[in-house]
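> Pasted the sequence and its predicted model underneath.
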Amino acid sequence: MPEIRALKSLINRREALLADLLREQNRQEKTLTTSTPKIVRQSLVKCIKILEKELLAIESEISNHIDNHPKLKQDMELLTSIKSIGNQVGANMLMVLRSHDFTSAEQVASYLGLVPVERRSGTSVNGRAHLSKTGSSQIRAKLYFSAITAIRHNPHIKSLYDRLLARGKSKMSALGAAMRKLVHLCYGVLKTGLAYDQNYARQIFAS
């Protein structure tokens, strides 16, 4: 759909601007401990201000674009009904889920590189399973921080996390499962057209 392609372009531009901004901020931080010409410091300040302004403009356009398309707006409201899914993660998940014909939440998790795989050497399995990390690292990073928030504030996710720790799983393994659970919930609300409700999420959305 044209509106999804436009959303993808806007989100990609936001990610590019954010990466540029972080690089300039890191360079600026280094000037605090090194001898740096004044003109370089001034240039960094100017560039950071420009990038911050552009980033705000793109973020505003992403919000406006979603609001101006009823279906996107409805989907965004469903996604952000999930505790810990804010506008940035919601927009990214909206882009992913509506730009592919996924038939299951597991497919989405696999696409995003959130499926655990075992380390192998020849025919031997070595060590613990780890995430495959295929797909978008930017979206994974956003889901990582959302999962941390969800463990604290979303009883559905916290219950899963605590249960896995009680079974002896590592914190990173349990956190990976929390990230996958968020993907399942995002897929679930769009598939059912129902806003997230922690009181019946276990029955409505696949665990």
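Perfect, I can see it now. Note that the structure is a prediction, hence the values are computed from the model and not measured. Numbers count the residues shown, from 1 in each chain.
> all contacts plus neighbour counts: C-alpha atoms, from now on.
Fine.
> my guess is residue 119 meets residue 129, correct?
Yes - using CA atoms under 8 Å, residue 119 is in contact with residue 129, at 6.4 Å.
> and residue 70, how many residues sit next to it?
11 (other CA atoms under 10 Å).
> same question, residue 149
16.
> show me the contacts for it.
residue 84 (CA atoms under 8 Å, 6 or more residues apart in numbering).
> mind checking the SS state of it?
helix (DSSP: H, G, I helix; E, B strand; the rest coil).
> From residue 186, how far off is it?
Remark: distance between residue 149 and residue 186 (CA to CA, to the nearest Å) = 16 Å.
> want to compare, so here's the second one:
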Amino acid sequence: MILEHESVDVFLGLDVGKTGHHAVALNRAGKKLYDKALPQDETKMRDIIIKLTEQGKVLVIVDQPASIGALPVAVARDAGATVGYLPGLAMRRIADLHPGQAKTDARDAAIIAEAARSMPHTLRSVELDDETLAELGVLCGFDDDLTGQITATSNRIRGLLTQIHPALERALGPHLDHPAVADLLTRYPTPQALRTAGRGHVRARLKKHAPRAAERLTEAIFDALGQQTVVVVGTSAAGIVLPKLAEQLLALRRQRDEITAQVEALVEAHPLYEVLTSMPGIGVRTCARILTEVTGKHFASAAHLASYAGIAPVTRRSGTSIRGEHPSRRGNKKLKRALFLSAFAALHHPASRAYYDRKRAEGKRHNQAIIALARRRSDVLFAMLRDGTLFEDPVPKNLPSAA
């Protein structure tokens, strides 16, 4: 954490909660200055911080800087205190060093304050000045929620289609991401409804959203309908549910498109937008997620960034029986997913593809090779963020040097 630790006189640890927090304040000698429950109330939090400033410079440390910890962070900064963040993993490891196994708010707050006093290297800075990042955090979180709901709704539709007409599901299920198919199911949700409508009406409905694929989808639908003549029990109920699910799917996709437009506008206004998107495989959504998870955090090296993201391999050795490197199960899962997906999307890039193919030739499975590529790309990403430079393709080593 970039902080003049020696200038701090009071360390205020906050174990934050939804309706209230517990606060423990220590001076440099470790003497307890405050140890009480603190409500989620701006006035009372401000009063405590101002009172503690009478003892000198105050450092406020929280275990959650966002969501339920956003108000304490904002109040502390406004009251003139420095703000720090103790990551959850560091918190758990430090807690194991303290006597007792109780899990209470008071104990957690005391551990946070003591960690700030005696182990400043475990802290991270909290930067909330950038309103763009705060807005991106909210929008990206909602986008993740919408993505989960879209996946669940699509799976439910495919499950119902499989139940009543497996052949029809094989024809329509893989294309549910296209609005034309969801729109078709709002009007003709059952095999009988599709047969009754006929090819002409089905083709016309599909042409509204898929003019090029309408003919192909129509033929696939009616070929599937010809493969089953019996009516499965539950088809009538499915005919009630399927249109509602299809409408829900369309509404969720419209909401996601709206959120994407707002995210895009915010991301494009950020000074690191051109830097991040210059790297192959990083689009608007991935750029937004990297910004929210990386900006404001200090990484001493590229290895530190990779470890934080959970894409650095973990070495395990014990005598001669256990040797090797294994994937990490820790790290920031949101950032790990963003780096994984960006590496996968970068396979069209010749240098990235060559590295992926080399790892596959070494015997690694697909996911292992993608993780290895993501780890390699994190080194480049770290340098880009550190220096503010755009991505450059690596120069092949066998090229002759310039005269």
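Cool, got the structure. Remember, predicted model here, so these are calculated numbers, not experimental data.
> Can you give me the TM-score here?
Here the TM-score for the pair of chains, by TM-score structural alignment, normalised by the length of structure 1, is 0.80; 195 aligned residues with a CA RMSD of 2.8 Å.
> Name the surrounding residues that touch the longest strand along structure 1.
Of all segments of type strand in structure 1, defined using DSSP state E, the longest is strand 124-131. Residues outside strand 124-131 of structure 1 that contact it (CA under 8 Å, 6+ apart): 113-120, 173, 176.
> Show me where structure 1 has its strands.
116-121, 124-131.
> Nearest to residue 5 of structure 1, out of those?
strand 124-131 (28.0 Å; CA to CA).
> the inter-axis angle of that closest one versus strand 116-121?
Angle, strand 124-131 of structure 1 to strand 116-121, by axes from the mean of the first three to the mean of the last three CA atoms, to 10 degrees: 150 degrees.
> who touches residue 203 of structure 2 in this structure?
Residue 203 of structure 2 touches 214-215, 218, counting by CA under 8 Å, 6+ apart.
> In structure 1, what range does the helix or strand hosting it match?
Using DSSP states H and E, the element containing residue 203 of structure 2 is helix 191-207. Counting by TM-score structural alignment, helix 191-207 of structure 2 falls onto no part of structure 1.
> what's the mean distance for stretch 240-248 of structure 2 versus structure 1?
With mean CA distance after the TM-score superposition for structure 1, stretch 240-248 of structure 2 departs from structure 1 by a mean of 1.5 Å once superposed.
> Now do the buried residues in that stretch.
241-248 (16 or more other CA atoms under 10 Å).
> So which bit of structure 1 is it matched to?
By TM-score structural alignment, stretch 240-248 of structure 2 lines up with residues 39-47 in structure 1.
> residues in contact with the matching stretch?
So stretch 39-47 of structure 1 is contacted by 24-25, 27-28, 31 (CA under 8 Å, 6+ apart).
> so what corresponds to residue 141 of structure 1 in structure 2?
By TM-score structural alignment, residue 141 of structure 1 lines up with residue 337.
> Residue 178 of structure 1 now?
With TM-score structural alignment as the criterion, residue 178 of structure 1 matches residue 373.
> give me the number of residues near residue 159 of structure 1?
Residue 159 of structure 1: 12 neighbours (other CA under 10 Å).
> Could you tell me which residues make contact with it?
Residue 159 of structure 1 touches nothing, counting by CA under 8 Å, 6+ apart.
> ok, it to residue 13 of structure 1 distance?
Going from residue 159 of structure 1 to residue 13 of structure 1 by CA to CA gives 36 Å.
> go on, residue 115 of structure 1?
The value you get for residue 115 of structure 1 to residue 13 of structure 1, if CA to CA is used, is 27 Å.
> I am finished for the moment; much appreciated.
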